[in-house]
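A.B. asks: Build me a structure from this.
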Amino acid sequence: MNRAFHIGAIAWICAVLLSVPLGFDPRAKAAVGACLLLSAAVMRKRLPLWLCAATVAFGLSLAWLALYSSLTFSAAARLEGAFVDLRGLVLERVEYGDYTRLTLVTEDGPLPSGIRVSVGAPGALDVSPGDVVEWELIMDSPDAASRAKLYADAVGLRASMAGAPRLIEKRLNDGRVLFARYRDAAASHIMRYLTGPEGGVLAAMATGRSELIAADLRASYARAGLSHLLAVSGLHLTVFAGLFDALLSAARCGRRTRAAAGIAAVLLFMLMTGCTLSVVRAAVMAVICRAALLLGRDSDTLNSLGFALIVILLQNPYAIFSTGLQLSYLATMGIAACADPVCAWCARRLWRTDARSLRRLHPFGYAALLAFSTSVCAGVFTAPVLCVAFGQLSLVAPVANVLAAPFVMPALAGGLLCGLLGFIPPFAVLARACALAGGASIHAVNAIASRWSVLPFASVPVRAGLVTLWMAACILGGALLAANRAPHTVRLYAASLAVVALLAGMLARAVAWGPTVELAVSQSAGSVALACGGQGAVIGEPDSVADAQNLAAFLKDNGVKRISLYAVREDGALFSNRTHALSEILPVDTAFGLDQTYGFTAELPGAHVSAEGKDAEIVSIEMGGLRIVKTFDQTPAAADVLINARGQIVAAPGVRLKTTARYYNCEIMTLRRTGAAGPDVLPRAAARQTEGMP
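C.D. replies: Okay, the predicted model is just below:
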């Protein structure tokens, strides 16, 4: 079968991933795209269908990317780093404890109308969806990778407050605002009727409000390979569509009636959950499937997947940089292409029969085997993205997903019904019953995640780009060998070559980097966490409850069971909600305020932490032959790496520093000394750090 849309989608992805990171000029993209489209038009009768589809998709992708960028985000990019006074409609508000993030769509000002701006603000700010505000903002200047992530979410700029917002009017009848307010209200209904961690997970599954989940529980789900359950995705839409179709079947509706009603239900679910990219992908595929049913035609899963992705990328070509869409696309591709062959292979090996006979003779065994094969195929295809996005690879995911699968449908059904019935006061008892039923299923899933995540082999950290590239190459090579039915000896040779390449790469990296030190710095650099020898220390009070949970998750993933040292600037911070949130997850052995001491010295395995004088504003961490200094003000300090009160991190010459903000919502800092520091290196680093500051 010629899968033109499937091949075209792959070519489209390659074009975007090659052109955006390399920063090609938009005019060059448009020219290359036009040449490819012209070549495909001239040679369309000479080229095979798959090559013609790939050429057209590659050329169209480049041309559309150049046009879309110039029409949509070019004006926004020119205002990065500037103070801007704009007018906009608040579409969404997401709470993170003491901190909130608002999404505005511009209506007036220096930006074109319709540009989305993401604004960070204090949690106490009295602004809600539907408010039209005038606001002076400071636009951030993100790096290229962060900018692509923003554009993937259709956000043109990220900003922080420069002044208080001025309310102009309330516009509560806007369709986008209505659906956002529905999600907020539905989540509050679920949390009201179902307290505890189960309520947060159920609200996330039903409405997409994943910020309600504690960081330690989120980490357990990630280690067990169940984190895809915590965000509304194609899986949830598939479950919802299956439940809706089952209800219509029970009502004895005809096939065409069920297909038409299913399309309407899928579109409604997509709007209710915020039109996340993975849900849109699944919705387009579901509409294609049901439209084919209405027309009496067959639909091909891989072609439908490719068509759905092209539809999304036509709406926003940067959407491919969304981690959720990448995982959704690769998981669906792996399941569609490999789940049935893997299930058939396992049936022949384990039961000595073909899959069709196994399905007839042992239906439960076949269902379990198919679920396991589906989980394995999805996990293999998504492994490189999981490593890049989350820094770890779950080894227990196939088993954990099979165990959790029976509880997903009742949990989602209970959450959706509770969210809807909560709007009708006479049905409050029924809403509570639905919440409790869904909560029972969530409790079982939480237990599976917690028990499997504590196993020492549950997940392995994979943060090296080399390993991720190796995994992607192995998956691609394995798929090509399987498609071409390569002999056993060729497969064995390829596997041996892959192992040798991995070992050689790891050896080269070890020689290049040598021993390293890793710390987690909160987003505003208010606190620093370090783990060494199974013991941990936190310097500075976390900026929010979410920050405290993220730092604790970092420490736990590095083998820390208790926090040996917790030093804050003021003694009163020891009694704050943020400190309480930290100590709830990891017990604290020693805690004190620097304003109540005359300096201190602490020894951890492989690390020396100290401060001098009363009301010390500088804490020194010596580990791995390096001196890392955390300052609570702008005082210059001699250091290999300086972390100051403004959230800036600077390494001295002779120190190799690599940072990433992908994990734990923190800046994970990996560093080592690469050369001998001269006598003037450390003061120079401090001088560079404070240059241009008041």
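
A.B. asks: From now on I want contacts and neighbour counts done on CA atoms only, so please keep to that.
C.D. replies: Fine.

A.B. asks: State the number of residues packed around A31.
C.D. replies: 15 (other CA atoms under 10 Å).

A.B. asks: ignore the last one, S441
C.D. replies: Neighbours of S441 (other CA under 10 Å): 22.

A.B. asks: What is the helix or strand it falls within packed up against?
C.D. replies: Assigned by DSSP states H and E, S441 belongs to helix 428-453. Contacts defined by 3 or more CA pairs under 8 Å, 6 or more residues apart in numbering; DSSP states H and E place helix 428-453 against helix 175-193, helix 197-207, helix 215-224, helix 397-421.

A.B. asks: among the ones you listed, which is the most enclosed?
C.D. replies: Each of the helices and strands packed on helix 428-453 was scored by mean neighbour count; the highest is helix 197-207, a mean of 27, by mean count of other CA atoms under 10 Å.

A.B. asks: now the angle between helix 175-193 and that one, please.
C.D. replies: For helix 197-207 against helix 175-193, the angle by axes from the mean of the first three to the mean of the last three CA atoms, to 10 degrees is 160 degrees.

A.B. asks: Outside of helix 197-207 itself, list whatever touches it.
C.D. replies: Applying CA atoms under 8 Å, 6 or more residues apart in numbering, the external contacts of helix 197-207 come out as 183-184, 186-187, 190-191, 193, 209-214, 229-232, 236, 272-273, 411-412, 415-416, 419, 438-439, 442-443, 446.

A.B. asks: Also this sequence, please, to line up against the first:
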Amino acid sequence: MQRPLIWFSVAFAVGCGIALFGVSIPLAAAVLMLAASIIIGRLVSPTIPVCVLLAGLTCGLAYTDAYHRYITDPVSGLEGLSQHMTVTAADYAVQYEDSQRLEVRVDGSDVGLKTGFRTLAYLPLTEEEIKPGDTITGKFEFYISGLREGFDRESYYRSQGYFVLASVNKNAEITVTQPEYRPLSYYPKLFAQKLRDVFAQYGTERQISFWNALATGDRSDLTTADRDHLRKAGLSHVIALSGMHVGFLISLLLLVFGRKLGTALGIPALLAFYLMVGWSPSVVRACVMYGILLLSFWVRRQSDSMNSLFAALLLILVILPDSLTSVSLQLSFAATFGILCFASRIQYLLALPKRVRNPVKRLYRVLSGTVACTVSSTAITAPILLYHFSYLSVFSVLSNLLALWAVSLVFPLLFIGGVSGLFVPTAAAVLLTPAGWLTDYILWVSDWIAGLPYGLLYCENHVDFAFAIVLSALAALLLWKGSRRVLAAGIPLLVLLVVGISVWRGTAVQNDLHISVLPEGSGQAIVISCGEQAALIDCSGSGYHNAAEDVAAYLDWYGIDSLDLVILTSVDLGHARNVCELFREIPVERVLLPQKNRENKTPYPEVIQTMETLGISYEMLAPETETAVGNDSLGLSVLGTVERKLVVRIQSEDQDIVTVHALTQNMLLELTDQTPLPCDTLLVSGGFSENTEKMQELLRRIAPSQIVLESGWESGTDYGGIPIVNPYYTGQIDWKTERD
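C.D. replies: Okay, here's the model as predicted:
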């Protein structure tokens, strides 16, 4: 049998996957299955890997079950425990407005466990920065994060190895103590912070955030716009540490120190790099593969990249079976598998004639290699991207062709410049200045590609996803079995087909009405768009939400440059908290707000002053009957008479939505005494369901088909038989009305 490790690793992964879905087998059954696989293997032809597959499947099932039983479940069982204890910081903290989050290591004996574990802890802000290796003493409460804003946080954290989270009350005191001796394993983290400190002296804010992400994996300072543009351009892998970054590091060592010394330094460098950036399946995969490659250099043996890939998969699943659900692992392995299978065939297709001179060939080989790797990885990862993110970047080949050569230069400049800056600041300035120019170019490419129309292909239903799988399978088949002539014709046709579908879909939805309720905690922000027209109802977020940033990111993602209309249903913190910031960032043509307001009440004076300073036209409404506002295509109207409040209806051929988020129950009862308010969907605030008698009377009068509870941490699935949808759990709520 050839490559038994590959067969075993694949079967082991399948066994892990089955176990993760809740199928477990006792140890005795695992032993019997393993024995059966050996017997079957002796009875059938050795060229058929039946025994290896059965053995891998059995081991994956049994190992995952045992891992959960003896490691995962005891740690998860700490949920609800409140314990005064001392933990050790494993990284620097990410700072928030009133708290900080960092990875900590917990001594198992402090909580009644035999082994320690790592987790994420949310702590009050401290005067001094917490460093890796410092100990933190306080009263920690353990909890498990669930579904929030459409994102299954529990599964995500488990795939990262965090089986329970911890927090300290923001008003409680914690004690931070620096150790007399800091273990060597924390020094790579300290080195990463030194690099960030050097970067901060020589770049702009935007450059520095990109450098931190590229060199150290710290993406916390990247703006939402830069993150989204990189995603839309198909360049998000540049800031997601993976095999590309590890390859840059090893290539730099080999270039600077030569093959022999560079190989000797390579494995310690891989270990240090892993400790610097932290656990990530993509980084572990890359470190294992490059580690095997360096060992093969050292012993003068040829390595098998495909075997190395599946050896890395097996190792990661042994360390953490739950990482199989990690999007990072799925994309990293799928992309690498595609490159190993197909990249060489594409480069063969794109090869230049032999008569072309060597300098031109070298440059062309780099460009063709970029195209080959991008096409190969996309062919395999497309279904995964569509499944998890519901979109695919159509112009990723172009963006990678334009940007990756610059990334390959920026990475070594950052490392050499960062290290030089620790000793010779002048050298850092010399190296980081061109790194800044190249970074500006990369971000310009990202901005330009992200701004191109029809650059995203969306997956809107199961039919789209099935079609994507068929296309991906067809592309893989062509790349695997196609002759040079077939590849020359088939691949361009597939690319043109994808681009054509994207243009067709994009053109078809241009005139559709889109209504989106953004999840903003106890605030409200609703975006309505149709063609070139766009309007916003309220702009207020709470907690860690900033509605101005969220609205700006939404508009940028969908290529909307300005707002034709902003309606403030109330000029208070619950509805206009972030609107002044939005006015300064996004062009707004007109604003509607209630006529009677508390003029000294925050944020009313600032809203009026900001609009007058920026020259934004505004009008105060006090209609007695339903009044249409804005462009007819948006279907907006203001209803009734309520002091200091507006009630807004959004109506189309198949939607009838009314927001009463700004109203109390008494206000709405008074309004419905005068004006009928039937609708399909009623948008209310979190505390609206209080006082059952009034609520039942309101629902009898309005008779909505569903309720959107726009704020509140807890909600049932229905109220009096009417379904409830809460963006806190489901995430952004979207409606679309197709129009010819």
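
A.B. asks: hmm, back to that, the helix holding S441 of structure 1 aligns to what range in structure 2?
C.D. replies: On the basis of TM-score structural alignment, helix 428-453 of structure 1 is assigned to residues 425-450 in structure 2.

A.B. asks: average offset between that stretch and structure 1?
C.D. replies: Aligned to structure 1 and superposed, stretch 425-450 of structure 2 gives a mean residue distance of 1.5 Å (mean CA distance after the TM-score superposition for structure 1).

A.B. asks: Could you list the buried residues of that stretch?
C.D. replies: Buried residues in stretch 425-450 of structure 2, counted by 16 or more other CA atoms under 10 Å: 425, 427-429, 431-432, 435-436, 438-443, 445-447, 449-450.

A.B. asks: Please enumerate the strands of the stretch 551-694 of structure 1.
C.D. replies: Applying DSSP state E, counting those that start in this stretch to the stretch 551-694 of structure 1 gives strands spanning 563-568, 588-593, 598-604, 607-614, 618-623, 626-631, 641-643, 649-651, 655-660, 667-673.

A.B. asks: Just say which of those strands is most tucked in.
C.D. replies: strand 641-643 (a mean of 26).

A.B. asks: residues in structure 2 aligned with that strand?
C.D. replies: The aligned range for strand 641-643 of structure 1 is 707-709, by TM-score structural alignment.

A.B. asks: just how off-centre is the longest helix along structure 2 within its chain?
C.D. replies: Criterion DSSP state H: the longest helix present in structure 2 is helix 243-277. Centroid separation for helix 243-277 of structure 2 versus its chain: 28 Å, with CA atoms, centre = their mean, to the nearest Å.

A.B. asks: And the next helix or strand past that helix?
C.D. replies: Next along from helix 243-277 of structure 2, by DSSP H and E: helix 281-299.

A.B. asks: residue nearest the centroid of structure 1?
C.D. replies: Computing the C-alpha centroid of structure 1 and ranking residues by CA atoms, centre = their mean puts T323 first, at 5.5 Å.

A.B. asks: from memory that one sits against V385, does it?
C.D. replies: Yes. Between T323 of structure 1 and V385 there is a contact at 7.4 Å, judged by CA atoms under 8 Å.

A.B. asks: circling back to that earlier point, in TSV, list the strands of the stretch 551-694 of structure 1 along with distance to L65 of structure 1.
C.D. replies: Listed next are these as TSV, based on distance: least, CA to CA, whole Å:
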stretch	distance to L65 of structure 1
strand 563-568	48
strand 588-593	52
strand 598-604	52
strand 607-614	49
strand 618-623	47
strand 626-631	43
strand 641-643	38
strand 649-651	34
strand 655-660	27
strand 667-673	31
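
A.B. asks: Which of those strands sits closest to R359 of structure 1?
C.D. replies: For the strands of the stretch 551-694 of structure 1, proximity to R359 of structure 1 was assessed by CA to CA; strand 655-660 is nearest, at 47.2 Å.

A.B. asks: Mind reading off the mean deviation between that closest one and structure 2?
C.D. replies: With mean CA distance after the TM-score superposition for structure 1, strand 655-660 of structure 1 averages 8.1 Å from its match.

A.B. asks: Return the list of helices and strands in contact with that strand.
C.D. replies: So strand 655-660 of structure 1, by 3+ CA pairs under 8 Å, 6+ apart, packs with strand 667-673.
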